[in-house]
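Asks: attaching a predicted model along with its sequence, questions to come.
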Amino acid sequence: MQLLPGAEPFVHEGSPTGVLLCHGFTGCPQSMRPWAEHLAARGLTVSLPLLPGHGTRWEDLQHTGWQDWYATVDRELTALAGRCEEVFVCGLSMGGALALRLAARRGDAVRGVAVVNPAVTFPRGRGLALGVGRFLVPSTKGLTGDIAKEGVGETGYDRVPLHAAHSLRRLFRLVREELPQVTQPLLLLRSTVDKVVPASDSALVLASVSSRDVTERVLRDSYHVATLDHDADRIFQETDDFISRLSTRKTARDRT
């Protein structure tokens, strides 16, 4: 199956500090690639996988579920932990939910978590309708492309397959239940204007985790896909500062 432009996974071998990045629902690595490339330029070991069902056709996503998406990032974390001394996990939107679940379930394997506009809830009315509606209607309008910066687009699906959306709802429920198990340092960046994920999701994450080291940053010039928007450089710098503060290792650039 041919991949969409920019949907290719990204891997960079660098220092003993690893970073795993998780993209969002119906999106692909393209939305995270500048973040990944920035971290790679810092000398870190970076992995940005393509989640199953993504990056090709929306019909392919219809045949996958949260277990497939989570299994992929869980395997990548195991692989990074096998060749790095410490691993940080980052995520955008649904990728933020996956990152938080990794932190909750994998404990010391995750040194810290950085999430951008994390999604952990599903609109109640839509969620209930999915129970039956997904057997009647295969898809609905897409979610990608919520970016304030002119001339910038997100590569992803223009349709949301409803079977996959139903599975996404189940993932969010599990993540909400597990948030108190998140004890690692947390960096949360949220946009003031987000047409995809409500601000209450970030508030719920902050109120539910058990982390003592929590940093919240507000992004005032970006929409949902902030990693491609006006605040992208700020996200990258905040992540640099977060990792540098917590890391027991120094990147190649830090040593120069």
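Replies: Perfect, thanks for sending it. Predicted model only: the values in this text are computed from it and were never measured.

Asks: C-alpha only now, for contacts and for neighbours.
Replies: Will do.

Asks: which stretches in the stretch 101-250 of the chain count as helices?
Replies: Along the stretch 101-250 of the chain, counting by DSSP state H, counting those that start in this stretch, helices occupy 124-133, 162-178, 199-208, 232-246.

Asks: could you list the buried residues of the second one?
Replies: By that I understand helix 162-178. In terms of neighbour count (16 or more other C-alpha atoms under 10 Å), helix 162-178 has its buried residues at 162-172, 175-176, 178.

Asks: how far off helix 124-133 does that helix point, in degrees?
Replies: For helix 162-178 against helix 124-133, the angle by axes from the mean of the first three to the mean of the last three C-alpha atoms, to 10 degrees is 130 degrees.

Asks: who are the packing partners of helix 162-178?
Replies: helix 66-83, helix 94-106, helix 124-133 (3 or more C-alpha pairs under 8 Å, 6 or more residues apart in numbering; DSSP states H and E).

Asks: if we go to 6 Å?
Replies: helix 66-83 (3 or more C-alpha pairs under 6 Å, 6 or more residues apart in numbering; DSSP states H and E).

Asks: report all helices and strands that the helix it packs on contacts.
Replies: helix 162-178.

Asks: between helix 199-208 and the helix it packs on, find me the angle.
Replies: Angle between the axes of helix 162-178 and helix 199-208 is 30 degrees (criterion: the same axes, to 10 degrees).

Asks: what sits up against helix 162-178?
Replies: Identification of contacts with helix 162-178 by C-alpha atoms under 6 Å, 6 or more residues apart in numbering yields Gln62, Gly65, Trp66, Arg101, Val120, Thr121, Phe122, Arg134, Pro138, Ser139.

Asks: put this next to the first one:
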Amino acid sequence: MILPGAEPFFLPGGREGVLLIHGFTGLPAELLLMGQYLHARGFSVLGVRLAGHGTTVEDMSHMTWEDWMDSVRDGYALLSGFCDTVDVIGHSMGGLFALLLSSEEKIGKVVTLAAPIQIAEERGIKFLPPREVCNNQFVPKARRRLKGVPEAVNNTYRKMPLIGVHELVDVIEKTKGCIDKVTVPVLIMHSRDDHTAAPVSAEYIYDHVQSHIRRICWLEESGHLLPVAAEREKVFAEAAAFLQAPDA
């Protein structure tokens, strides 16, 4: 059963679509404000729910990164049936899926929000136990309550499955392995004070995509949760301008 407020959302608008992809242990609601902003500017917007998210953390522990990628592919198929072009915006792990999707399908433009090519050292990723001992193992996941956001945003999982962290690492490695196939215009947004996705991740993406049009937009005080953080209006405006620009 999907938790209240954790459902995917569709905001029908014009013939240019935007697929929004949330991150690891996140929810579509984390991108709802951004979706509403883009919808008000004429886009059709679909916020997908990755498999095993917005239900139970035990459900998530049975999912692989391919299950999550299939959720993204399903969202693209639905939106491309409604729109002439599809752009993709992904937050955190969702940004990696946005890059992966652009290497598989005909995508207009990609915007990554705090995509983690390298996980920050303070997250203790080097202490992750081997995969074979991670089944049915969970660790606490703390997060402060946010104001002025959809209620569901503050009801995300309070623990995460260690086996899922291995799947996240697999997504990172898969992205690094095919990032040179990304040729569409890319806007890379990242906060310098991100303590989850190391800021060097933005530079890696910029250096390795093959896009002729690519740009990094740095934020100073947004941490990791760019779509719901203090500078979110800047994030929304920069993304919308990039998608609307005729030459990206």
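Replies: Arrived safely. Keep in mind the model is a prediction, meaning the values are calculated, not measured.

Asks: TM-score them against each other, please.
Replies: Superposed pair, TM-score by TM-score structural alignment, normalised by the length of structure 2: 0.90. Supporting alignment: 241 aligned residues with a C-alpha RMSD of 2.1 Å.

Asks: how about the contacts of helix 162-178 of structure 1, which pair is most distant?
Replies: Arg101 and Pro138 (28.0 Å; C-alpha to C-alpha).

Asks: and these two? Which one has more around it.
Replies: Neighbours of Arg101 of structure 1 and Pro138, each counted by other C-alpha atoms under 10 Å, are more numerous for Arg101; the result is 24 against 15.

Asks: need the contact list for that one.
Replies: Applying C-alpha under 6 Å, 6+ apart, the residues near Arg101 of structure 1 are Val175.

Asks: go with 7 Å
Replies: Arg101 of structure 1 sits next to Val175, Glu178 when contact means C-alpha atoms under 7 Å, 6 or more residues apart in numbering.

Asks: neighbour-wise, which one of the contacts of helix 162-178 of structure 1 leads?
Replies: Val120 (27 neighbours).

Asks: that one pairs with which position in structure 2?
Replies: When structure 2 is aligned by TM-score structural alignment, Val120 of structure 1 is paired with Ile117.

Asks: and for the residue lying closest to its match once chain neighbours are set aside, the neighbour number?
Replies: Leaving aside its sequence neighbours, Ile117 of structure 2 sits nearest to Ser201 (C-alpha to C-alpha, 6 or more residues apart in numbering; 4.8 Å). Neighbourhood size, Ser201 of structure 2 [other C-alpha under 10 Å]: 19.

Asks: same deal with Ala115 of structure 2?
Replies: Ala115 of structure 2: 31 surrounding residues under other C-alpha under 10 Å.

Asks: not counting its neighbours along the chain, what's nearest it?
Replies: Using C-alpha to C-alpha, 6+ apart and skipping the chain neighbours, the partner closest in space to Ala115 of structure 2 is Ser92 (4.2 Å).

Asks: residue contacts, the one you found?
Replies: Gly23, Leu113, Ala114, Ala115, Pro116.

Asks: could you do Val46 of structure 1 as well?
Replies: Counting by C-alpha under 7 Å, 6+ apart, Val46 of structure 1 makes contact with Val11, His12, Glu13, Gly18, Val19, Leu20, Ala36, Ala40.

Asks: what separates it from Thr17 of structure 1, distance-wise?
Replies: Taking C-alpha to C-alpha, to the nearest Å as the criterion, Val46 of structure 1 is separated from Thr17 of structure 1 by 9 Å.

Asks: repeat for Val11 of structure 1
Replies: 14 Å.

Asks: compare these two (neighbour count), which wins?
Replies: Applying other C-alpha under 10 Å to Val11 of structure 1 and Thr17 shows that Thr17 carries more neighbours, namely 25 against 15.

Asks: apart from its chain neighbours, what residue comes closest to the more buried one?
Replies: Using C-alpha to C-alpha, 6+ apart and skipping residues adjacent in sequence, the residue nearest Thr17 of structure 1 is Glu86, 5.2 Å away.

Asks: burial measure for the one you found, as a count.
Replies: Residues lying near Glu86 of structure 1 (other C-alpha under 10 Å) number 21.

Asks: could you do Val133 of structure 2 as well?
Replies: Neighbourhood size, Val133 of structure 2 [other C-alpha under 10 Å]: 10.

Asks: and it, how far from His166 of structure 2?
Replies: Distance, Val133 of structure 2 to His166 of structure 2, using C-alpha to C-alpha: 11 Å.

Asks: for Leu11 of structure 2, same thing?
Replies: According to C-alpha to C-alpha, Leu11 of structure 2 and His166 of structure 2 sit 33 Å apart.

Asks: cool, and Ala77 of structure 2?
Replies: From Ala77 of structure 2 to His166 of structure 2 the distance is 27 Å (C-alpha to C-alpha).

Asks: same thing with Gly54 of structure 2?
Replies: Gly54 of structure 2 is 19 Å from His166 of structure 2, where distance means C-alpha to C-alpha.

Asks: likewise Met60 of structure 2?
Replies: Taking C-alpha to C-alpha as the measure, Met60 of structure 2 falls 12 Å from His166 of structure 2.

Asks: please name the nearest non-neighbouring residue to Gly90 of structure 2.
Replies: The shortest distance from Gly90 of structure 2 to any non-neighbouring residue, by C-alpha to C-alpha, 6+ apart, is to Ile21 (4.5 Å).

Asks: okay, now that neighbour: neighbour count?
Replies: If you count neighbours by other C-alpha under 10 Å, Ile21 of structure 2 ends up with 32.

Asks: report the contact partners of it.
Replies: Taking C-alpha under 7 Å, 6+ apart, one finds Gly47, Val48, Ile89, Gly90, His91, Gly94 in contact with Ile21 of structure 2.

Asks: closest to Pro227 of structure 2 out of those?
Replies: Closest approach between the contacts of Ile21 of structure 2 and Pro227 of structure 2, by C-alpha to C-alpha: His91, at 7.6 Å.
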